[in-house]
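A.B. asks: Following is a predicted model, sequence given first.
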Amino acid sequence: MNAYLILDLSINNFESFREYIEKIPLFIKKHGGRYIVQGVEPEVMEGDWCPERVVILEFPSKENAKEFLGDTEAQPLFSIRHKSTTSKLILAEGCS
């Protein structure tokens, strides 16, 4: 069953974040993932959720998504994201 990582982020330091943008696609692909939505400015349709940017990644399974997040080689990049953005991340399984 496919799984989705949904990232809501505001970029606080684009120069620092640039390295993450350039290098993280390799790790996404390594774990069978792909971009569904890549850093777009969403249009709010209901409610008070107002993310600045949204990224949605699709993985073949919840396990693949968790392996991506736990990849020791990618940790320095996640650290860059944590330091250069304000972000929220959720994992959701899709329908079979």
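C.D. replies: All right, it came through fine. Predicted, not measured: the structure shown is a model, and the values here were computed from it.

A.B. asks: going forward, measure contacts and count neighbours with C-alpha atoms only.
C.D. replies: Noted.

A.B. asks: the strands in this structure, which residues?
C.D. replies: 3-11, 34-40, 53-59, 85-93 (DSSP state E).

A.B. asks: closest to Glu67 out of the ones you listed?
C.D. replies: Closest to Glu67 of the strands of the chain is strand 53-59 (C-alpha to C-alpha; 10.3 Å).

A.B. asks: Please compare the first structure with the one that follows:
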Amino acid sequence: MAVYTVAQVKINDGERYEKYRERFGAVLQQYDGRLVAADDNPVVQEGQWSYEKIVILEFADLDAFNAFADSESYREIAAHRHAGADSLILVAKGR
């Protein structure tokens, strides 16, 4: 069953976040992940939202996502995201 990640991001240090973004696609591809959507200015339809960017990814299943998230290559670039942005990441099972 496919899983989707929804990352909500607020960038605090553009240079550090850019180091993450530059390498993200190659790491995602190594784990057969798929970028579904990325929007630097999503429309808030309802409620309050304190982030500024949203990224939605798809993986074949939870094991595939965990392999990606736990990989050395992702942890290496994630350090730049942690230093350059505040983020909230959700993982949801598809139907």
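C.D. replies: Structure received. Predicted model only: the values in this text are computed from it and were never measured.

A.B. asks: want to try JSON lines for the strands of the first structure, with mean neighbour count and distance to Pro76 of the first structure as columns?
C.D. replies: Formatted as JSON lines, those follow (neighbours: other C-alpha atoms under 10 Å; distance: least, C-alpha to C-alpha, whole Å):
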{"stretch": "strand 3-11", "mean neighbour count": "20", "distance to Pro76 of the first structure": "17"}
{"stretch": "strand 34-40", "mean neighbour count": "15", "distance to Pro76 of the first structure": "20"}
{"stretch": "strand 53-59", "mean neighbour count": "20", "distance to Pro76 of the first structure": "19"}
{"stretch": "strand 85-93", "mean neighbour count": "14", "distance to Pro76 of the first structure": "14"}
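
A.B. asks: TSV for those strands, including distance to Glu73 of the first structure?
C.D. replies: As requested, these are arranged in TSV below (distance: least, C-alpha to C-alpha, whole Å):
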stretch	distance to Glu73 of the first structure
strand 3-11	19
strand 34-40	18
strand 53-59	18
strand 85-93	19
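
A.B. asks: Just tell me which of the ones you listed ends up closest to Ala65 of the first structure.
C.D. replies: strand 53-59 (5.8 Å).
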